[in-house]
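Colleague: the amino acid sequence is not available; the structure is as follows:
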């Protein structure tokens, strides 16, 4: 396998959409649902208010994640659609993608990154905690749902 290359893409890019659909399928299987009902406007991921990243091994899109502005002060970003394809897991790609999202958010003036995940994603929770994310009050679309877990980390 070649080296992972991470590029900025539009949320509507075909490779991004391929990975987003896979993300939603994965979440749907875990939670016996449609995946994620959180309202998402693709333009929320357009700079300078957000960004969407796709990771490639050669020509194959294998990982994605994005951030969008959260709140009114322009200092907080929300992580969305973090995903690594099954064939590319356990290679450190999620950590590399998370670091790239953090760098992008930081470059656009964000000082904090927050995210929602859930109890049926224990590998995600473990990775976020290992990367310095701490539990925060639940927020967003799923804040009242059982099993929701919210995390945040300051971007220094």
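Modeller: Ah, there it is. Please read all numbers here as calculations on a predicted model, not as lab measurements. Residues are numbered from 1 along each chain as shown.

Colleague: all contacts plus neighbour counts: C-alpha atoms, from now on.
Modeller: Will do.

Colleague: check the gap between the nearest residue to residue 150 once chain neighbours are set aside and residue 24 for me.
Modeller: Using Cα to Cα, 6 or more residues apart in numbering and skipping the chain neighbours, the partner closest in space to residue 150 is residue 116 (4.4 Å). According to Cα to Cα, to the nearest Å, residue 116 stands 14 Å off from residue 24.

Colleague: check which residues of the lengthiest helix in the chain are buried.
Modeller: When the chain is parsed with DSSP state H, its longest helix is helix 14-31. Using 16 or more other Cα atoms under 10 Å as the test for burial, helix 14-31 gives 15-16, 19-20, 22-27.

Colleague: ok, and here's another one to check against it:
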């Protein structure tokens, strides 16, 4: 017997219980990959001003499956025309299912609705999966990909957004 799973995208605030798994797992991921103290990563993610990821200039989206958070991400204002993506996450139990692409598409659509025409983001040098996701989703690398990742440090990307015109 097969069971249909239902994905929903919800806008939440940083302190919302649906955002907790996103922030908790990101802290563990960053701590492990970059060999930094876990508590330092937790504080970095949870004490960041949540209003930066709230309307009118930002958003924090969580993808739930059958009511459980499985992926998410956020953006904040970088400059007048640019949104900066942050906290892109897919639960380790749900990776390789296209959820990262869903998060990117939803964040991009929301950014367009808020009037942004460009997205900027950085990802870490020890996150090759993220680099692959952004390149495959049409983001332009703002670094020399022929250089060793550790030499580059944070890997910046951009993408210009196109506002879709609805036909009558």
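Modeller: Looks like it came in fine. Since we're looking at a predicted model, the values are computed, not measured.

Colleague: in the second structure, what residue corresponds to the residue nearest to residue 150 of the first structure?
Modeller: Aligned counterpart of residue 116 of the first structure in the second structure: residue 122 (TM-score structural alignment).

Colleague: ok, back up a step: in the second structure, point out the residues matching the longest helix of the first structure.
Modeller: Under TM-score structural alignment, the match for helix 14-31 of the first structure is residues 17-34.

Colleague: just stretch 50-66 of the first structure next, same as before
Modeller: Against the second structure, stretch 50-66 of the first structure falls on residues 58-74 (TM-score structural alignment).

Colleague: swap in stretch 84-92 of the first structure?
Modeller: Using TM-score structural alignment, the partner range for stretch 84-92 of the first structure is residues 90-98.

Colleague: now the end-to-end length of the matching stretch.
Modeller: Taking Cα to Cα as the measure, stretch 90-98 of the second structure stretches 9 Å from start to finish.

Colleague: which residues are contacting it?
Modeller: Applying Cα atoms under 8 Å, 6 or more residues apart in numbering, the set of residues contacting stretch 90-98 of the second structure from outside is 22, 25, 69-72, 99-100.

Colleague: same thing but at 7 Å, please
Modeller: Here stretch 90-98 of the second structure makes contact (Cα atoms under 7 Å, 6 or more residues apart in numbering) with 70-72, 99-100.

Colleague: likewise stretch 112-129 of the first structure?
Modeller: 30, 75-79, 147-155.

Colleague: pull out the buried residues from that stretch.
Modeller: So stretch 112-129 of the first structure, judged by 16+ other Cα under 10 Å, has buried residues 112-118, 124-125, 128.

Colleague: fine, thanks again, bye for now.
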